[in-house]
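Asks: Starting from these lines, generate the structure:
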Amino acid sequence: MTSSPEESTDSLILHSTDNAVSWITLNRPQAMNAVTWDQREKLIALLAAASADPEVRAVVITATGKGFCAGADLRGTPTDGRERIPGDVARTIRLGAQRLIGAVLDCEKPVIAAVNGTAAGIGAHLAFACDLVLAAEEAKFIEVFVRRGLVPDGGGAYLLARLVGPQRAKELMFFGDSLPAAEAERIGLVNHVLPAQELAKTAREWALRLAAGPTRAIALTKQLVNASLDADRAAAFAAEAAAQEINMTTRDANEGVASFVERRTPQYRGL
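Replies: Reported below is the predicted structural model:
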C-alpha cells in the first residue's frame, strides 16, 4: 500500500521536540507503518538534524497503531522507467535500507526505540539499531526475509550477530519465526518489556534521563561500543583513550569532575 496524494510525509512521520528529546513517530497505521521512500528520507533527515542540533539531547522512535514497522514499502520508490540491470539492487539497498540503519547507528545522540507492535524486516532492524529498545508486551519481531526467499538486508546479519551471536542470529533468519517481545528480551534484543500503557511513559522517563546527561560523553560512548566488535584490543584501547581525550575538553566533563570534588549534583548542559 502506498500513501495517497493527500498524505504528506509530515503527516506520515510525526515529529516534535520536547525537553531536549526529539520524538519521531511513524504514522501510517493502516499499513502497519511500512516505510515508504519518502518516509525513509524523512527519518534519515530527522536523525541527522538531531545530531547537529545542540538543543536535542536524546531521540525516541516509535509508531502509532498496532505495528511498529512492517518493513519497507518499495512501491513508492522513484524509478527512471528503464529495465533493471546488474548492480541496481545492491545500489538500492546501499542507498536505501542501509542508509537508514546507518543513520540510527551514526546519530550523535542516544536513540531509544519504543516498539509498540510488530517489527518485521527492516522494521525489526530499525529497532535493533537503536541504542536502547523498549517493547510493549504485544510486540513481536520477525526476520521476514526468508519467507519471501530473500537475503536479510538493512544491516540485519551485522546487527543480529553482534546482539545475540551468530547461531541465534542464524536461527532467527533461517526460519523467520515470529519472536515475542518476552523472548526477545530474554535473548538480549530488547532491554525491557512493558504493558502497552506504560511504554510511552517509560520511553519518556529514559529519554529525559539521557537528555539530562553529559551528551558528548554519551555520544563518544556510543561510538566506542558500536565499534568495539569490529576492532582488536589495541585499536579499541586506542579509540577509548582518544575518546576520553576529546571528552575532557567538554564543559560537561569539567562539570562532572567539579561536582564530584564539591560533593554536589552535576548540572550537565550537553556541551
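Asks: only C-alpha atoms for contact and neighbour calcs from this point on.
Replies: Will do.
Asks: contacting residues around Ile122?
Replies: Cys69, Ala70, Gly71, Ala72, Ala97, Asp153, Gly154, Gly156 (CA atoms under 8 Å, 6 or more residues apart in numbering).
Asks: and if we set it to 10 Å?
Replies: The contact partners of Ile122, by CA atoms under 10 Å, 6 or more residues apart in numbering, come to 34-35, 69-72, 97-98, 100-101, 128, 142-145, 152-156.
Asks: same deal with Arg204?
Replies: Counting by CA under 10 Å, 6+ apart, Arg204 touches Asp18, Asn19, Val21, Trp23, Val59, Val60, Ile112, Ala114, Leu210.
Asks: just Ser22 next, same as before
Replies: 15-16, 46-47, 49-50, 55-61, 109, 111, 207, 211.
Asks: Could you tell me how far the helix or strand it falls within lies from the centre of the chain?
Replies: Element membership of Ser22 [criterion: DSSP states H and E] is strand 21-26. The chain centroid and the centroid of strand 21-26 are separated by 11 Å under CA atoms, centre = their mean, to the nearest Å.
Asks: Stretch 231-246 too?
Replies: Its chain's C-alpha centre and that of stretch 231-246 lie 24 Å apart, by CA atoms, centre = their mean.
Asks: now swap in stretch 105-118 and tell me
Replies: Here stretch 105-118 is found 3 Å from its chain centre; the criterion is CA atoms, centre = their mean.
Asks: tell me which residues of that stretch are tucked away?
Replies: The neighbour-count check on stretch 105-118 (16 or more other CA atoms under 10 Å) flags 105-118 as buried.
Asks: Let's compare: structure for the following, please.
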Amino acid sequence: MSGNTPLIVTRQGAIVTLQFNRPEALNALDLPMAQALLAAVQAIAADTGVRAVVLKGAGRAFIAGGDLATLHANPAQGARDLLAPLNATLQLLQQIDAPVIAQVHGAAAGGGLSLMLMCDFVLAADGTKFNLAYINLGTSCDVGGSWALPRLVGLRHALEIALLGDAFTADDALRLGLVNRVVPAPELDRTTQAFAERLANGPTKAYGQMRRLLRTSFDRDLGAQLAAEAQSFDTCAHTADMREGLQAFFDKRKPRFQGR
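Replies: Alright, predicted model coming up:
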C-alpha cells in the first residue's frame, strides 16, 4: 500500500505504528515525509491513551537516509527545510511517556540510522545493513546521530562508525549495543508486536520518567541527578499505576497497570 501517503499511521489498542511509506525510494526522508511524521507525533503527544509507539518502513528497507534530491540543488536550504520538522519530532519523542520502538529491516542509513538511534528500543531483522554514511557525502550527521551514537557505543566506536562510513551488519549492531534484538526477518513483525504489547501494558507514566532520567543523566552531576530522581519518584507516587503496583505486591499478584 504505497499511494501518495508518505506515512501510514495505524493504531491497535494503545499502540500506534508509524510506517514510512516511500518504498520506491527505500523510504528516504523527504520534506512531505518529515512533515507527516511531525504531525503524527504531535497527535501522539496530545493523546494520553498512547502507551507504545513503533516506527517501521514499508518495502525493502527501514530508511535509507535523507532524500538526496531534496539537497542536490541547494544543500544548505534543503537541509534547513528538512531538519526543522525532523528536529521538532525528535524533541517531542523525548517528551512523551510512551516508549518508542524502531522495527528495522533491509537498510538503516544516514538519517534513518540516526532516527533509529534516538528510539528507546531497536528490533532488527537479520540481514539488515547499517551505515551512518554522512561522511561518504562529505558532510556531518544530523537527526540526533552525534548525540545518540557516543552515548550508545562510547566515543572510540562512535568515531570509527562516523568517520570511516563503513557498512556493518545486524550482528555488529547487536555487539555494539545499537540494537536490542536481532531476529529472523519472517519473525520481525510478530516479535515487535509482542514487545510493543508488553510495553503498552506497563506503567506508562513511570516509563516516561525513567526514559527521561536516563537520557538526561549524562548532562548532570550526581547531586543534580539525585534531585531529578527524587522529583521523578514523587511524580510517580501520585499516579494510579504506582498505587496499583504497591497493592499488587502486597496481594501477591501481577499488577494491572492502566497507564495513569
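Asks: before we move on, the earlier item: and the contacts of Arg204 of structure 1, which of them are buried?
Replies: Val21, Trp23, Val59, Val60, Ile112, Ala114, Leu210.
Asks: Aligned to the first one, what sits in structure 2?
Replies: To tie it back to what came earlier, the one meant is Val21 of structure 1. Alignment note (TM-score structural alignment): Val21 of structure 1 maps to Ile15 of structure 2.
Asks: The stretch 51-200 of structure 1: strands as residue ranges?
Replies: Along the stretch 51-200 of structure 1, counting by DSSP state E, counting those that start in this stretch, strands occupy 58-63, 67-69, 111-115, 118-120, 132-136, 140-142, 178-180, 192-194.
Asks: Quick check: helices, which of the contacts of Ser22 of structure 1 are part of them?
Replies: Among the contacts of Ser22 of structure 1, the ones falling in helices (DSSP state H) are Leu46, Leu47, Ala49, Ala50, Ala207, Ala211.
Asks: What distance do you get for the first one to Lys109 of structure 1?
Replies: Distance from Leu46 of structure 1 to Lys109 of structure 1, counting by CA to CA, to the nearest Å: 12 Å.
Asks: again, but for the second one
Replies: From Leu47 of structure 1 across to Lys109 of structure 1, the span is 9 Å (CA to CA).
Asks: Give me the common contacts of these two.
Replies: With CA under 10 Å, 6+ apart, Leu47 of structure 1 and Lys109 have common neighbours Ser22, Val59.
Asks: thinking again about what came up before, got the angle between the strand holding Ser22 of structure 1 and strand 58-63?
Replies: Angle, strand 21-26 of structure 1 to strand 58-63, by axes from the mean of the first three to the mean of the last three CA atoms, to 10 degrees: 20 degrees.
Asks: Give me the mean deviation of strand 21-26 of structure 1 from structure 2.
Replies: Following the fit onto structure 2, the mean deviation recorded for strand 21-26 of structure 1 is 0.6 Å by mean CA distance after the TM-score superposition for structure 1.
Asks: picking up where we left off before, so what's the match of Val21 of structure 1 closest to, chain neighbours aside?
Replies: Nearest residue to Ile15 of structure 2 in three dimensions, chain neighbours excluded: Ala52, at 4.9 Å (CA to CA, 6 or more residues apart in numbering).
Asks: could you measure the residue mapped onto the one you found from structure 1 against Val111 of structure 1, distance?
Replies: In structure 1, Ala52 of structure 2 lines up with Ala58, judged by TM-score structural alignment. Computed as CA to CA, the Ala58 of structure 1 to Val111 of structure 1 distance reads 6 Å.
Asks: any shared contact partners between those two?
Replies: Contact criterion CA under 10 Å, 6+ apart; residues bridging Ala58 of structure 1 and Val111 by contacting each: Val21, Ser22, Trp23, Ala50, Ala207, Leu210.
Asks: picking up where we left off before, pull out the buried residues from the ones in helices among the contacts of Ser22 of structure 1.
Replies: Here, 16+ other CA under 10 Å leaves Leu46, Leu47, Ala50, Ala207, Ala211 buried among these.
Asks: thought the fourth one was touching Asp131?
Replies: So that's Ala207 of structure 1. No - look at Ala207 of structure 1 against Asp131 with CA atoms under 10 Å: they stay out of range, at 11.4 Å.
Asks: Check the gap between Leu95 of structure 1 and Gly102 of structure 1 for me.
Replies: Leu95 of structure 1 is 10 Å from Gly102 of structure 1, by CA to CA.
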